[in-house]
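# Below is the sequence, then the predicted model.
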Amino acid sequence: MNPHFSSNTGSAIVSNLVSVIVANREYLSEVDGAIGDGDHGINMAKGFSRCGKSLEGRQLPLAEALDELTLALMEGIGGSMGPLYGSLFIGMADAVRGRDDIDAAGFARLLRGGLTSLQDITDAGVGDKCLMDTLIPAVEAFEQAHAQHATFSEALGKMKSAASQGRDSTRDLIAKIGRASRLGERSLGALDAGAVSCCLILTNLAESAQAHLQE
């Protein structure tokens, strides 16, 4: 059988996402403070922590664990990030719902499902200085690697690299959407907080998938 991980690791995978966001609470708010309100880390940690509490003692399949994360973010985060990340995670959940095992093709569907769901509520794209600068290149890198018959592990590595490069690219962009867009050229030189949190999420997701891989 192709390398895959069991959907039954869902609670562990989502709990890892909770941990990485909570651990980077201050850093994310610091990044956001350069050109935003400075509360991105606070809000993200609040929503993710809420999910962490709901997962305690429960062994959920990945889709259901992502459902819990979606609900926590939609209800627990103010502003635009709750709906944005909520849409991402519900799209991911729907793409793997009912599946026992997730191989590279399934993971590609999960990533594309999340992106498509997010694109249903926003026209933002690469170059707008936002989380899409991280997400779109990462999804495309995994899909391209998979199409070129890379191993699951190799494709995850390509995804992580693309996410990091996308995050870093926002430093040289002028914000075109959100509160930072009011700053115009003064937004140059700072990372976008959404791109940073998205990179943390995708990197952790890749590392969790890697850790649970089995032949």
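Great, that's in hand. Residues are numbered from 1 along each chain as shown.

# From now on I want contacts and neighbour counts done on CA atoms only, so please keep to that.
Noted.

# which stretches of this protein form strands?
Here the chain has its strands, by DSSP state E, at 4-6, 101-103.

# could you redo those strands as a markdown table and give each row distance to S29 and mean neighbour count?
Putting the strands of the chain into a markdown table (distance: least, C-alpha to C-alpha, whole Å; neighbours: other C-alpha atoms under 10 Å) gives the following:
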| stretch | distance to S29 | mean neighbour count |
| --- | --- | --- |
| strand 4-6 | 33 | 20 |
| strand 101-103 | 34 | 19 |
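
# so where do the helices sit in the protein?
10-23, 25-35, 40-55, 62-76, 81-96, 104-119, 132-147, 152-169, 193-211 (DSSP state H).

# Including mean neighbour count and distance to H4, could the ones you listed go into CSV?
Shown next, in CSV, are these (neighbours: other C-alpha atoms under 10 Å; distance: least, C-alpha to C-alpha, whole Å):
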stretch, mean neighbour count, distance to H4
helix 10-23, 21, 13
helix 25-35, 20, 31
helix 40-55, 22, 23
helix 62-76, 23, 13
helix 81-96, 23, 13
helix 104-119, 21, 7
helix 132-147, 23, 13
helix 152-169, 22, 8
helix 193-211, 22, 8
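
# dropping in the other structure now:
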Amino acid sequence: MKTQDIVDALFAVQAAILANESQIESLDRAIGDGDHFINIRRGLEVLAAMRDELEPLPPAAAFNRIGTKLLSTIGGASGPLISSLFLAMGKSLAAQDTPDRRQFAAAFMAGVEAIKVRGKADLGEKTMLDVLIPAARQLVQFAEQELPLAEACALLSAEAEHNMLATRDMIASKGRASFLGERALGHVDPGSKTCEVAITAVCQSLLRSPS
């Protein structure tokens, strides 16, 4: 994976998030703080403006720059969590100029672990981790199996959607939704929806890549 792939994926995620604006905002109004989509959109706009700055960098440096920028850009609880993902990925890839799939998968796993530590959360707590943790595990597995990219992407996208929808039946133990108790049942977690959209967008972007 080259930095150009990372930049292209960021633009794909931005377009996909904007296309799902009404649904993400509706979910956040129901059980969140109401500013999730605004913060995510702001962060993506800032990253889109960094294209010329990011493209010449090796992947590790690009991830570090992204994480640092998001930490100062995204407000609320999302900023520190999402920035920790990219910073941990940058650290994991520090010695790799052109990471292969196994190295990228390991870096993504490290990023998700960083979110777990930062947010003091895990599976089953109605958060973005209910999508990210299974995705990271799958990515590592698929890389070890050398699964063809198209097949891996199809499985990742399907699993992300399944796990996002599964948050409807969870009682939140983190964030504002935790104060709602059983009233949060029946509502998909907005962070998990955002992550599902992002994973699918990244997969589609990689499939379009000529590399």
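Here it is on my side, so go on. Since this is a predicted model, take the numbers as computed values, not measurements.

# Just give the closest residue to the equivalent of C51 of the first structure over in the second structure, not the sequence neighbours.
Under the alignment (TM-score structural alignment), C51 of the first structure pairs with L47 of the second structure. Nearest residue to L47 of the second structure, sequence neighbours excluded (C-alpha to C-alpha, 6 or more residues apart in numbering): I66, at 6.9 Å.

# Next: V22 of the first structure.
That would be A45: by C-alpha to C-alpha, 6+ apart, it lies 4.8 Å from V22 of the first structure.

# Map A77 of the second structure onto the first structure.
So A77 of the second structure corresponds to S80, using TM-score structural alignment.

# Number of residues surrounding that match?
Close neighbours of S80 of the first structure, defined as other C-alpha atoms under 10 Å, add up to 11.

# corresponding residues in the second structure for stretch 111-121 of the first structure?
Stretch 111-121 of the first structure maps onto residues 108-118 of the second structure, going by TM-score structural alignment.

# That stretch vs the first structure, average distance?
Here the mean offset of stretch 108-118 of the second structure against the first structure after fitting is 1.7 Å, by mean C-alpha distance after the TM-score superposition for the first structure.

# Quick check: the gap between R182 of the first structure and D172 of the first structure.
Applying C-alpha to C-alpha, to the nearest Å, the value for R182 of the first structure to D172 of the first structure is 16 Å.

# Equivalent analysis for L188 of the first structure, please.
With C-alpha to C-alpha as the criterion, L188 of the first structure and D172 of the first structure are 6 Å apart.

# do the same with E75 of the first structure
E75 of the first structure sits 33 Å away from D172 of the first structure, going by C-alpha to C-alpha.

# Likewise for D32 of the first structure?
Applying C-alpha to C-alpha to D32 of the first structure and D172 of the first structure gives a distance of 15 Å.

# One more: L73 of the first structure?
Note on L73 of the first structure: its distance to D172 of the first structure, by C-alpha to C-alpha, is 29 Å.
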